[in-house]
Each structure stands twice: as structure tokens, then as C-alpha cells.
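Participant: Sequence and predicted model, in that order:
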Amino acid sequence: MGSVKQVQVTFDCAEPERVARFWCAVLGYGAPPPEGFGSWAEFDLSLPGERRGAAFACGDPEGVGPRLYFQRVPEGKVVKNRVHLDVRVGVGLVGEERLAVLEAECARLIALGATRVRLLLADDDNESCIVMQDVEGNEFCLD
């Protein structure tokens, strides 16, 4: 048996706090500051100028879901993600009921800054889902 205790998902991005705040709103996560600091702003002030704003993190307040870590990188997004998050709002639902739940959540996420890419309708193997992008163009599925 392995010794892995937790999983953290890391996003490369241009604006870590902006992307993190988006995902906090999507997932209902919180963004407590690093240990020993009262806020992320206080933490940033402790860093050299070039490192300020270079990272941000958020996590599940229940401690169940993975921590999300956002780090500033100099290059922009160029190609499709090879890994993506599935935001699971339609679990157990099928047909029109599932589509209604997906569409309602899609509208909420668009209001937060997400972009709808396309609807993938159910087939013999998969239920319907909506492919979306976050505020910096990272793909995810509304499932």
C-alpha cells in the first residue's frame, strides 16, 4: 500500500489569485492564508517584490476535496489541457433532468467568468456534459 496522504492539484497561470478566487466560487472552497499570516496580502508583503502575487491556494473547508494551488508562470496557455477537473453536478441524473441541472450550473459559472465551449450529448457510453473554460482558458467539464 502506498504512503500518499493527500493530493494537490496545481494550476500554472498568469494571475494566481484571480484563478484561485474563480475556483473557490465554483467549488465552495476557502482560501486561508499560509500558516503564520493573517491574510494573503500579509504573506505577499513578506516576499521579495518579484515573488509577490506569484502563488495562491484554496481548499475544501470540509477537508475532503484536494487542495488547489495556483502558481504564476511566464508562458501563456498554448494547447489543450492534458488533465482537467470534472465539476460533478449531475451525478445520478439522466436525460432532460441532467441537462437542466448542467445548464443551470453553466449559467452560474458563466456569471463567474467561465466560458462555455460545447455541449456533449449522452451516447451509449457517457452521460451528457458541458465542456467549459475557466477565467484563463483552462478546460474543465461540467459533468
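Facilitator: Great, that's in hand. Residues are numbered from 1 along each chain as shown.
Participant: from here on, contacts and neighbour counts on C-alpha atoms
Facilitator: Will do.
Participant: can you give me the strands in the protein?
Facilitator: Listed from the start of the chain, the chain has strands (DSSP state E) covering 8-13, 55-58, 67-72, 85-87, 115-120, 129-133, 139-142.
Participant: Make TSV out of these and add mean neighbour count and distance to P48.
Facilitator: Conversion of the strands of the chain to TSV gives the following (neighbours: other Cα atoms under 10 Å; distance: least, Cα to Cα, whole Å):
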stretch	mean neighbour count	distance to P48
strand 8-13	16	20
strand 55-58	24	13
strand 67-72	20	15
strand 85-87	15	32
strand 115-120	16	34
strand 129-133	20	32
strand 139-142	21	32
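Participant: One more to weigh against that first structure:
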Amino acid sequence: MSPVRQFQVTFDCAEPERVARFWCEALGYVVPPPPEGFATWDAYTHSLPPEDRGKWSVCVDPSGVGPRLFFQRVPEGKAVKNRLHLDVRVGTGLVGEERLATLEAECARLVALGARRVRLLVADEENESCLVMQDVEGNEFCLD
């Protein structure tokens, strides 16, 4: 059996810092300390050639449990539905009206940060309700 490996989730985006800030707020993640030898990320950024500034950003789970999120600038815009998306687990163990109220409260918080509500998927025989949303650049995710 092969060992479990760590992984990071990489987002292609137009504005890496903006998208990283959104996901830090959405998930309770933080921006890690700047590279060794730099007091701040701004100092590090200004040490780079102008064409490399703002090309990427990163955020991490402060507890060290969740995956690292990496945001890289790409020239093309988002054109179609994601083939992979994050499920933000805010309603685990909740059902019915209590679950819906929790999902709606988190949706309102994320909309205030720049997310967009897409649609509510109502509970059926197999799945509990979830909310489909988009982040600040249109990447789909679910509140689950």
C-alpha cells in the first residue's frame, strides 16, 4: 500500500491575491509567513522583477490539517464549469431546517466577501441540501 501523500489545491485565476484573500476568509486559512530574509510579503514582492509580481499567492490551514491552496495567474479567463470543486463543509451532521439555516447564514457571509449564490440543491432521498456558489472569480464551490 502506498503512503498517503500531502497535496495542494491550485486555482488558475486572474488576480491571485484577491482570490487568496477570499479563500482565507471563507475557510479560516492564513497567508503563511514571507520567505526567509524578508520581513513582509510586500518586501519579497518588490524584490522580484516587475513581470513576476502578483503572479501567485498562497494560503494555508493554520492548524496544518487542510491542504495548502495555491493561486496562480493565467492569461485566459474561466470559460466553462469546473471539473473539480471544493465542498465547504458547514452543515455536517445537520438536517432539515437547521441545515438550511446554517447554509444560508454562511452563504450570506460569503456573499458579503464577494461570492455569488448560484442555486440551492434541495435534499432528496440520497443527499442533504447544499448551496452551489461561485467565488470572486466565478469558480464553483458548494456549501455542504
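Facilitator: Structure's in. What do you need? Keep in mind that this is a model prediction, so the values were computed, not measured.
Participant: Please identify which of the strands of the first structure is closest to R21 of the first structure.
Facilitator: Judged by Cα to Cα, the one of the strands of the first structure that comes nearest to R21 of the first structure is strand 55-58, at 8.2 Å.
Participant: Can you report how many residues neighbour N126 of the first structure?
Facilitator: 9 (other Cα atoms under 10 Å).
Participant: What of the one 10 residues further on?
Facilitator: Counted with other Cα under 10 Å, residues neighbouring E136 of the first structure total 19.
Participant: The strands of the first structure into TSV, with extra columns for distance to L102 of the first structure?
Facilitator: Shown next, in TSV, are the strands of the first structure (distance: least, Cα to Cα, whole Å):
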stretch	distance to L102 of the first structure
strand 8-13	24
strand 55-58	24
strand 67-72	23
strand 85-87	10
strand 115-120	10
strand 129-133	7
strand 139-142	7
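Participant: Would you mind telling me which of the ones you listed is nearest E103 of the first structure?
Facilitator: strand 129-133 (8.2 Å).
Participant: and the closest one, what does it pack onto?
Facilitator: helix 95-112, strand 115-120, strand 139-142 (3 or more Cα pairs under 8 Å, 6 or more residues apart in numbering; DSSP states H and E).
Participant: matching residues in the second structure for the last one?
Facilitator: Same thing as strand 139-142 of the first structure. Under the alignment (TM-score structural alignment), strand 139-142 of the first structure falls on residues 140-143 in the second structure.
Participant: Tell me which residue lies nearest the centroid of the second structure.
Facilitator: Closest to where the C-alpha atoms of the second structure average out (Cα atoms, centre = their mean) is W23, at 3.7 Å.
Participant: Check the gap between it and P3 of the second structure for me.
Facilitator: 28 Å (Cα to Cα, to the nearest Å).
Participant: Over to A39 of the second structure?
Facilitator: On the measure of Cα to Cα, A39 of the second structure and P3 of the second structure end up 36 Å apart.
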